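Novice: Just need the structure, nothing else, for what follows:
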Amino acid sequence: MAITMRLGRPAGIDQLVPFEEDPGRPGAGEVLVRVRGSSLNFHDYLVVTGRMPTAVGRIPLSDGAGEIVEVGPPPGDEVDADPSMTLRVGEAVLGTFFRHWREGAPAQWGHAVVAGEHVDGYAREFAVVPVAALTRVPHGLSLAEAATLPCAGLTAWRALGCCGGIRPGDVVLVQGTGGVSVFALQFAKAMGATVVATSSSEGKLERLRALGASHVINYRAEPNWGRAAKRWTGGRGVDHIVDIGGADLLNQSIEACRTGGSIALVGLLAGTSGRVATGRIMAQQVRLQGVVVGSRTDQLEMIRAIESLGVRPVIDSSFQLQELPAAFRRQEAGRHFGKIVVEM
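Specialist: Have a look, this model is predicted:
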């Protein structure tokens, strides 16, 4: 028997209940994974609190890393595995955010199935997972570190690498100290960019400096932080912005952006709609790109980059599986810097 955390009804952090359940057996094209680590994303918070509805009894958490403990029967001609995996018992594996987005440009079918929302996720000690929804783990990272990558890490990587086309010497602006923003800072610095970072906490601003931010802005002390960022560049504006707010806050990003620059919209912390200065987007010829995580091919590219650039995830805190409600409370309070992980 194994511990599993399931979401009751009505949804809510306090409705996460542990159960002892049979781990199950893998079918054709599947493996049984001993889950060693997961991490919390804003998406997980929306599911657990009921703002993103899911089935009663759903096992949450989209991210997961662990070891193969059993391999199911061969799936015939439908084998679709990461060629760098051996699919042997004991091999370390990492889940993908989207179960069916394997490669190529985004498509509607690629966003149809997300672990922890549409199918059971990784808040459990054992999980039966399709081989096609796994990749290898980056060399040199622990399983807890690897478990921070499938959502936040890949979102940051795709926002800068795939969609932003970042180059050495560019100026990148990141917002806040959540997982995506911290990863974006790390990737940008490792690729030779200069980083401007924002936060409302002086203590967190110092930590952002320690990670490599060249300039930091306290957005409470400087409400028009977009103008402040542009002023710091001598009036030119920043080249790339990773925007986690959306809605009305997007106008601050537009203010900060240079003519011909790019904004990757990766989050909606400030809401799903608002007034946007479309005239300025056109006049400044800003490229605005929505980014929703990425494909398995993108994840493999990110893994190679992490190994080449020497990037290590920043872990804020670690909780045991049965402490999952406390982990979500920390996330809800906004006290974290980097990723909150859950270890099994």
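Novice: use CA for all of it now, contacts and neighbours both
Specialist: Will do.
Novice: helix, strand or coil for the residue nearest to residue 224 when sequence neighbours are not counted?
Specialist: Once its chain neighbours are removed from consideration, residue 224 has its nearest residue in residue 252; the separation is 7.0 Å (C-alpha to C-alpha, 6 or more residues apart in numbering). Of the three states, residue 252 takes helix according to DSSP: H, G, I helix; E, B strand; the rest coil.
Novice: which stretches of the stretch 51-200 of the chain form helices?
Specialist: Chain-ordered helices for the stretch 51-200 of the chain, with DSSP state H, counting those that start in this stretch as the definition, fall at 143-146, 154-157, 179-190.
Novice: ok, the residue nearest to residue 224 touching residue 228?
Specialist: No: with the criterion set as C-alpha atoms under 8 Å, residue 252 and residue 228 do not qualify as a contacting pair; they are 9.8 Å apart.
Novice: quick one, which of those two is more surrounded?
Specialist: residue 252 (21 against 18; other C-alpha atoms under 10 Å).
Novice: Report the contact partners of residue 196.
Specialist: By C-alpha atoms under 8 Å, 6 or more residues apart in numbering, residue 196 lies in contact with 171, 172, 173, 174, 213, 214, 215, 216, 217, 229.
Novice: Second chain to compare with the first, below:
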Amino acid sequence: MKAWQLTSFGRENLKLNDISQPTPGPGEALVRIASVSLNYRDKLLSDGTYNPHLQFPITQVADAVGEVVALGPNTTRFQVGDRVVTSYCTRWIDGAPTSKESLYTLGNVIPGALAEYLVLTENALALAPSYLTNDEAAALPCAGLTAWYALVEKGGLTAGQTVLIQGTGGVSLFGLQIASALGANVIVTSSSDDKLARAKALGAHHTINYKTHPEWEDEALALTNKEGVDHILEVVGGPNLARSIKAIKPEGQISIIGIIEGFDATIPLFSVIKQQALIRGISVGPLRALERMLKKFDELELRPVIDSVYSFADAPKAYERLEQGAFGKIVIRVHE
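Specialist: As a prediction, the model looks like this:
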């Protein structure tokens, strides 16, 4: 079968290789991949910043949807013909995390889904919502679950609360859609007025252009009568975290998801103490949370925002688009 594999660090080292088709073992399923979607983490992997000890060659991409075409012995959760999505943290089924959830992930130490077929343990798969297309279903697992786990599972989001969403990437737009659908007031920041207008069309109540308003936290405070926001999806990292702390409401939650502006941050500790703020790192979520999210998406019929779709042969172009900064998810169709 064919698979896009990273043979060394650097996007130019993503190669289309012929490799052996895997066979499912006990408790495993063989999935014929239909579509996959990219995450910022895929860029970090190819850059060498996510896992500098990555073993090559390694098939890339974690998010996928496909059809179960074969089952190994003692595999009971699925049947041949089921349409399934991948679970990012393949060994995190439920409950509190340990220290290795981010290690056993696809495209990292486990062969990823940017291939014609993929074998996974049945506990790393979930049934795909029937109302979604393959392209839409492939967009859900990582970005959708990250936003859901931060806001709903850990944040306890309720109607009437205020959520500040940074940017318009995959996680951010899922956060916007989820928060809006659950009755929250949503503020979105971006450097693009065009993207902010599109965010409003998706349900944002207020928008802030941080290019024209560099001290965006003051704008957020003004929009909340100086009370601050209940939740922040912190996707920028670095020095931006200090601004988030200033914008948060007392006992509000900042979910650290991204590190676009840096892995390290200097934060005003007195402000954290004064606000009694909760700062929590989010690394996607467990299988059970994914299943709960998919059930809620099915009830609400939420559809992910797709930025662009590429053919399997054009996978490198999808990575180029990822570098440019997309509005929503970038999808690669493995099988038309």
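Novice: Can you lay out the helices of the stretch 51-200 of the first structure as TSV showing mean neighbour count?
Specialist: Written out in TSV, the entries for those read as follows (neighbours: other C-alpha atoms under 10 Å):
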stretch	mean neighbour count
helix 143-146	24
helix 154-157	29
helix 179-190	26
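Novice: Out of those helices, which is closest to residue 94 of the first structure?
Specialist: Residue 94 of the first structure lies closest, by C-alpha to C-alpha, to one member of these: helix 143-146, at 7.1 Å.
Novice: and the closest one, which stretch of the second structure?
Specialist: Equivalent residues of helix 143-146 of the first structure are located at 134-137 in the second structure, counting by TM-score structural alignment.
Novice: And the helices in the stretch 201-336 of the second structure?
Specialist: In the stretch 201-336 of the second structure, helices defined by DSSP H, counting those that start in this stretch lie at 216-223, 240-247, 269-275, 287-300, 315-324, listed in chain order.
Novice: So the spatially most central residue of the second structure versus residue 170 of the second structure, what's the distance?
Specialist: Of all residues in the second structure, the one closest to the mean position by C-alpha atoms, centre = their mean is residue 143, 1.7 Å from it. For residue 143 of the second structure, the distance to residue 170 of the second structure equals 6 Å [C-alpha to C-alpha, to the nearest Å].
Novice: what sits in contact with each of these two?
Specialist: residue 39.
Novice: Next, work out how far apart residue 181 of the second structure and residue 26 of the second structure are.
Specialist: Using C-alpha to C-alpha, residue 181 of the second structure is found at 40 Å from residue 26 of the second structure.
Novice: same check, this time on residue 226 of the second structure
Specialist: 57 Å.
Novice: and if you look at residue 268 of the second structure?
Specialist: The separation that residue 268 of the second structure has from residue 26 of the second structure, given C-alpha to C-alpha, amounts to 51 Å.
Novice: still on that earlier bit, which residues does the aligned partner of the residue nearest to residue 224 of the first structure in the second structure contact?
Specialist: When the second structure is aligned by TM-score structural alignment, the residue opposite residue 252 of the first structure is residue 243. Neighbour list for residue 243 of the second structure: 215, 216, 217 [criterion: C-alpha under 8 Å, 6+ apart].
Novice: same question, residue 180 of the second structure
Specialist: With contact taken as C-alpha under 8 Å, 6+ apart, residue 180 of the second structure is in contact with 186, 203, 204.
Novice: just to revisit the earlier point, filter the contacts of residue 243 of the second structure to the buried ones?
Specialist: Among these, those that count as buried by neighbour count (16 or more other C-alpha atoms under 10 Å) are 216, 217.
Novice: Of the contacts of residue 243 of the second structure, which is the nearest to residue 20 of the second structure?
Specialist: Sorting these by distance to residue 20 of the second structure puts residue 216 at the head of the list, at 51.4 Å, by C-alpha to C-alpha.
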